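Participant: 3D, please:
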Amino acid sequence: MLIDSHVNLHAPQFDEDRDAVIARAREAGVGLMVEISDKLSTFEATHGLAMAHPDIWCTVGVHPHEAKDYTRLTADELVNLAARPRVVGIGECGLDFHYDLSPRETQAEVFRLHIEAARCTGLPLVVHTREADDTMAAILEEERAAGPFRFLMHCYTSGPELAEKAAAMGAWFSVSGIATFKAAEDVRAVIRGMPADRIIVETDCPYLAPVPHRGRRNEPAYVGHVLQALADIRGWSREEALMRTTDAFFALFDRIPREDGR
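Facilitator: I've put the predicted structure just below:
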């Protein structure tokens, strides 16, 4: 089955046809989706989707864009929310120095709280990073020295140096529809060097629709295009790409049971 490791189905772009979008994903062979939390004010909607659908799980966290509104957040709050059923990850969290919608120092502080929560719960951390390679590498290295945690570099489009450092720390990486964009050869070059046993795929819907749907609202049903792009980039068959990404997904999100019993 196909797995979409990063969906934002709570987003307002899906308010008119959310059930139809989920149905189309299933019809396209998508067997699992991870619904991502971007701020605690919408976590009830995120968690509600996971509770309502047996093929949807979720995370809990605060996107760096929203960090300015969570200066009083504690790791304990995240840990307590993560104890709910069907919560399988911490995040999306991290650093975004492209838009700077929250002060950089605040982004870093809130990110470190998420790392502490991931360390306490044993859940994987879903990391967003954009134009913050040096700071991201420094924080990850500092925090890894303080204690282990597992993490995913979501929708990775940053540079090769950060990718190499993250891979050396045991990071997983997710590939998105950006890999299908004509001008994204630098992204494809980094994908070729990612650890073969730690790559998964995502749509990040409603954003970043892959070719041939680029420019439209993205949906989980399109994740197969991302999988095919990954296969082409790595020189794998589609079947090998599916097997590898499925194994990597369950190794990372290990609170989700495998139906095949593996």
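Participant: From now on I want contacts and neighbour counts done on CA atoms only, so please keep to that.
Facilitator: Noted.
Participant: so who does the most centrally placed residue in the chain touch?
Facilitator: For the chain, residue 154 is the residue whose C-alpha lies nearest the centre (C-alpha atoms, centre = their mean; 4.1 Å). Contacts for residue 154 (C-alpha atoms under 8 Å, 6 or more residues apart in numbering) come out as 126-129, 173-175.
Participant: ditto for residue 62
Facilitator: Residue 62 neighbours (C-alpha under 8 Å, 6+ apart): 37-40, 70, 91-93, 110.
Participant: could those residues be laid out in JSON lines, adding neighbour count and distance to residue 140?
Facilitator: Below are the contacts of residue 62 laid out as JSON lines (neighbours: other C-alpha atoms under 10 Å; distance: C-alpha to C-alpha, whole Å):
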{"residue": "37", "neighbour count": "30", "distance to residue 140": "21"}
{"residue": "38", "neighbour count": "24", "distance to residue 140": "20"}
{"residue": "39", "neighbour count": "21", "distance to residue 140": "22"}
{"residue": "40", "neighbour count": "20", "distance to residue 140": "23"}
{"residue": "70", "neighbour count": "16", "distance to residue 140": "21"}
{"residue": "91", "neighbour count": "31", "distance to residue 140": "15"}
{"residue": "92", "neighbour count": "24", "distance to residue 140": "15"}
{"residue": "93", "neighbour count": "31", "distance to residue 140": "13"}
{"residue": "110", "neighbour count": "27", "distance to residue 140": "13"}
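Participant: Here is a second sequence; please produce its structure as well for comparison:
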Amino acid sequence: MEPMITDSHCHLDFPQFEGELPDLLSRANAAGVHRMVTICTKLRQTPTVRALADAHAPVFWAAGTHPMSAADEPMATVEQLVDLARHPKMVGIGETGLDYHYTADSKAVQQESLRIHIEACRQTGLPLIIHSRDADDDMARILTEEHRAGPYTCVMHCFSSGPALAKAALDLGFYLSMSGIAAFPRSQEVRDIFAGAPLDRVLVETDAPYLAPPPHRGKRNEPSFVAHAARKGADVFGIDYADFAAATEANFERLFSKAASWTDDAAATP
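Facilitator: Okay, here's the model as predicted:
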């Protein structure tokens, strides 16, 4: 039996998985991946993502507007996000955040959207799911400002930013999520950042269908591959894989407490 583990961030509604979900879930189960959170990146796609969670017990979901889409999609409202959060398997707000790599021209819109998502987290008690790329200074500043204005919980999804943003996030009590990037040969700085983080603040994820870890580098990623990222995490922390898997499970259930408390006979959608 493989140790149980959770893929805390994937995109099962993306076309790369069309028609393959039963087989994908079977492979995940064989690898010990008993639970996954599929992320809606555009709110107009929530019916599709929600239906995946309704149809499959291991699948939970989160919703938000991805920062790269913030200028092209209708601005989310706090009320809209709070309403979506009433669904019993909707367990996080996002992914939201800042991405200045390709979309720096929409900085102001991204920042406005991020602050809206943070307020929805305060009102629902659900964790914020952050995407951050080439925006470390603004990200640290906004997360800190908003936390002073009112606390909330957060995970830095697919963390591959610099040590200053990692420190800012950890100082706020947030979590860092380790993806297949940590297993890439040239990712020593990322591994060093995780090695310096408290073990009780680390999650694992695939970001599938992207960022497949070795030995699947360059191929489509999927939730079963989170075990490869987690094995690299065990190496980084110098502990047995089973112990690392157990630690990340406890961390996930602490942060995503709504997923932890869900049962098959949970109430139907309001």
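Participant: What TM-score do the two superposed chains give?
Facilitator: Remark: TM-score between the superposed chains equals 0.96 [TM-score structural alignment, normalised by the length of structure 1]; 259 aligned residues with a C-alpha RMSD of 1.3 Å.
Participant: Scan the contacts of residue 154 of structure 1 and report the most crowded one.
Facilitator: residue 126 (30 neighbours; other C-alpha atoms under 10 Å).
Participant: Aligned to residue 190 of structure 1, what sits in structure 2?
Facilitator: Superposed on structure 2 with TM-score structural alignment, residue 190 of structure 1 falls opposite residue 193.
Participant: Enumerate the positions of stretch 94-105 of structure 2 that are buried.
Facilitator: 94-100 (16 or more other C-alpha atoms under 10 Å).
Participant: Grab the nearest non-local neighbour of the counterpart of residue 240 of structure 1 in structure 2.
Facilitator: Taking TM-score structural alignment, residue 240 of structure 1 has residue 243 as its aligned residue in structure 2. Counting by C-alpha to C-alpha, 6 or more residues apart in numbering, residue 234 is the residue found nearest to residue 243 of structure 2 once chain neighbours are left out, at 7.9 Å.
Participant: What's residue 201 of structure 1 aligned with over in structure 2?
Facilitator: Match for residue 201 of structure 1 (TM-score structural alignment): residue 204.
Participant: residues in contact with that match?
Facilitator: So residue 204 of structure 2 contacts 6-8, 177-179, 226, 229-230, 248 (C-alpha under 8 Å, 6+ apart).
Participant: Surely the residue nearest to residue 243 of structure 2 and residue 246 touch.
Facilitator: No: using C-alpha atoms under 8 Å, residue 234 of structure 2 is not in contact with residue 246; the gap is 10.7 Å.
Participant: which residues of the stretch 151-262 of structure 1 fall in strands?
Facilitator: 151-153, 172-175, 199-201 (DSSP state E, counting those that start in this stretch).
Participant: So which elements touch the second one?
Facilitator: This points to strand 172-175 of structure 1. strand 151-153, strand 199-201 (3 or more C-alpha pairs under 8 Å, 6 or more residues apart in numbering; DSSP states H and E).
Participant: In structure 2, what range does the first one match?
Facilitator: This points to strand 151-153 of structure 1. Going by TM-score structural alignment: strand 151-153 of structure 1 matches residues 154-156.
Participant: Next, the mean deviation of that stretch compared to structure 1.
Facilitator: Following superposition, stretch 154-156 of structure 2 is found to deviate from structure 1 by 0.3 Å on average (mean C-alpha distance after the TM-score superposition for structure 1).
Participant: Off-centre distance for that stretch?
Facilitator: 7 Å (C-alpha atoms, centre = their mean, to the nearest Å).
Participant: So which bits of that stretch are buried?
Facilitator: 154-156.
Participant: Can you tell me which of those residues is closest to residue 140 of structure 2?
Facilitator: Proximity of the buried residues of stretch 154-156 of structure 2 to residue 140 of structure 2 (C-alpha to C-alpha) peaks at residue 156, which lies at 11.1 Å.
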